[in-house]
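[1] heads up, no residue letters with this:
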């Protein structure tokens, strides 16, 4: 990977201007986050609406093999996160794999990572909005979802940002709700029906769907500009946050399955609320619904912010329409990118199915992390150092390929369209000097 390695050096001419631009924020952002803050941010990104939404589709795919799928999803997430951690320590700038792929593999792979992130996380936004609707008002889930997107987009356009203390409040609230679900379900004598055992393909498909619930872990890595001693803090924070999350997810899944069974879980529209109701604690169901809605709103706010900022970065590099690169002079936010993302998410939230949105999101995000692992592969020539990114790369591609057929088909079409746009643009428009 001589070309990619050359691009990562200060004098690498092909990437000199993008690298300079990407490095500019480092002059203004302060390194204030320690290990505790980094772990809390990781927990806030992972322990949220994903666990409220993805258990049902995963149980439908895997049946009694649900927990094998959870273990596989957790392992692939770990491989991806450690690859992102190594890259973030080397490139402590904003942009994530959009930067890593460009610097290590070349401009096209960085662009493809950014495109996969934007389309995958846009679907994640729709899934979070639909989760809000499903738990708040099941009969009008799409209308509530569109309203939530409109409200948060308007707030983002005014410069509203989620502070670190608010992240801690949301994490504490969601953990409290999940703990209550576990206690109620474990103490119940109710038992559900087991789903039919699934083969290897079903287990892998469930792992791909459950990966959706882990997909926020790399937010720790993307904060490389603001973490104190990132080369030491980030590699410690990621496995800690992932380990805590995996334990929480396993406990919740075991508790819910003990009441609903994998068969009942597979057909539940709001699995955790249905579980506490089946366990005889109907009074707790509104609390669970409220907790799910708060978690989903927090995740949706952060996702819209992240997608709009990646859209802004790609627009600045002319990979997306340049009009989206404008920053509002008063509120200092990319309002046009915010509005564009909000409109697309609202359309998806009004028309898409929650399970389809989860599958499509997982496909795009898995390809994004596949490029992160390929980028990490170039960091060392030692076999031992390459083992984890190699496993992560293979794991991402396998899980993406075994997602529901409609998710794979539409995901492949959208990724192919993005790649086609890149090559047409390179052919018709001269590369900027």
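    Yep, it's here. As the structure is a prediction and not an experimental result, all values here were calculated from the model.
[2] From now on I want contacts and neighbour counts done on CA atoms only, so please keep to that.
    OK.
[3] next one: stretch 279-286 to chain centre, how far?
    30 Å (C-alpha atoms, centre = their mean, to the nearest Å).
[4] try stretch 203-217
    10 Å.
[5] Provide a list of residues in contact with residue 81.
    Taking C-alpha atoms under 8 Å, 6 or more residues apart in numbering, we find residue 81 in contact with 217, 218, 221, 238.
[6] ok, and here's another one to check against it:
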């Protein structure tokens, strides 16, 4: 049999099939969502987080359809950064790419901390989180097929642990479950949806890897919608079972909600299973995030929206190794100075702007490249704007400042180039 041709110099290799792409999307979503965003969502909306989950899921679906049809038309690395440039112009593309890179860099730090929080005693959290970032950065630089294989293992472990948590949540109740949570208000529900949207953003990793997927026009749309549907079902089961076991107030105050669910049994082994699953889910999310940010950074560097040094592709492993190594170092620094809940709001700000640009880009596609009703792109764009303004004020301010830094950098570079 003739060996597959090597990709041209500077290009990535198409090695991911449908199953690989779905697993990478699941690895990104499940780790980030279930173990990080339910507690702040419950603090914002109490039992109304279930309404927030439905709202976040619908907006994510709109965004997913836009991303899927754009990825089919532009099957290259970079995701909405590329789509924005192609459909709207260089500046909207840059805003999308910059928002994605900074937002997901913050959430990479959050996932590293989540992993260490479940895996080791409190005194060891920061050092172990940094070691995890370094180790997974090395895995990513060894090739995308290794990333997909490790993600597949981590997702399997995570889903097993979540199954245990769901069964316990529906069959046990803590004494504090009857305590009332915060009053359910429209603003609180919208804010909870903003937090929970953070949980659905993993399918973006599939689109950013368009240059490495086999038959992307067919594979990427199917992978995005499949991964999102599976994640939504899992989230709904976990949310309802956790509310049953802990109540809105208990869920809002829990630092490790699913461990608290496991503790309702009075036995030790469920807590061990949950901790292993949580650690695996966080590692899976971190692994996929590093891969996705590296590909977006590669696309931006190719257009000089980031330093061209980051555009290098390893001649053997066909990955953007410089971008990924630099990212790993930045995440290690953030791990040392950030906390989990603050990173969630900041990340949601960046990701919602990213998908706002994606929806506007999909709105401009012609009929030949449109796979879904055009109204979904409009609803997705409006939904992203609504959720952005309901995030905590600190997250909005931080997001605006960092966005301004990126815009200022590009404005200076464009002026110097002229």
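    Good, I have the coordinates. Note that the structure is a prediction, hence the values are computed from the model and not measured.
[7] Out of the contacts of residue 81 of structure 1, which is nearest to residue 267 of structure 1?
    residue 217 (28.0 Å; C-alpha to C-alpha).
[8] The closest one pairs with which position in structure 2?
    If you follow residue 217 of structure 1 across to structure 2 using TM-score structural alignment, you land on residue 203.
[9] In structure 1, what stretch matches stretch 252-269 of structure 2?
    Using TM-score structural alignment, stretch 252-269 of structure 2 pairs with 266-283 in structure 1.
[10] buried sites along that stretch?
    266, 268-279, 281 (16 or more other C-alpha atoms under 10 Å).
[11] if we take the contacts of residue 81 of structure 1, which one ends up nearest to residue 72 of structure 1?
    Of those, the one sitting nearest to residue 72 of structure 1 (C-alpha to C-alpha) turns out to be residue 217, at 15.6 Å.
[12] Just to check, that closest one is in contact with residue 243?
    No: assessed by C-alpha atoms under 8 Å, residue 217 of structure 1 is found out of contact with residue 243, at 10.9 Å.
[13] more neighbours, those two?
    Neighbour count, other C-alpha atoms under 10 Å: between residue 217 of structure 1 and residue 243, residue 217 has more, with 28 against 15.
[14] Skipping adjacent residues, who's closest to the more buried one in space?
    What sits nearest to residue 217 of structure 1 in space, not counting adjacent residues and going by C-alpha to C-alpha, 6 or more residues apart in numbering, is residue 42, at 5.3 Å.
[15] Kindly report the same for residue 391 of structure 2.
    Closest to residue 391 of structure 2 by C-alpha to C-alpha, 6+ apart is residue 191, at 5.6 Å.
[16] Residue 409 of structure 1 versus residue 59 of structure 1, what's the distance?
    Using C-alpha to C-alpha, to the nearest Å, residue 59 of structure 1 is found at 22 Å from residue 409 of structure 1.
[17] quick one on the thing from earlier: structure 1: which residue goes with the residue nearest to residue 391 of structure 2?
    That one, residue 191 of structure 2, aligns with residue 205 by TM-score structural alignment.
[18] cool, residue 52 of structure 2 as well?
    Match for residue 52 of structure 2 (TM-score structural alignment): residue 69.
[19] and the stretch of helix or strand its match belongs to, how far from structure 2 on average?
    Using DSSP states H and E, residue 69 of structure 1 falls within helix 66-90. When structure 2 is superposed, helix 66-90 of structure 1 averages 0.6 Å from its matched positions, counting by mean C-alpha distance after the TM-score superposition for structure 1.
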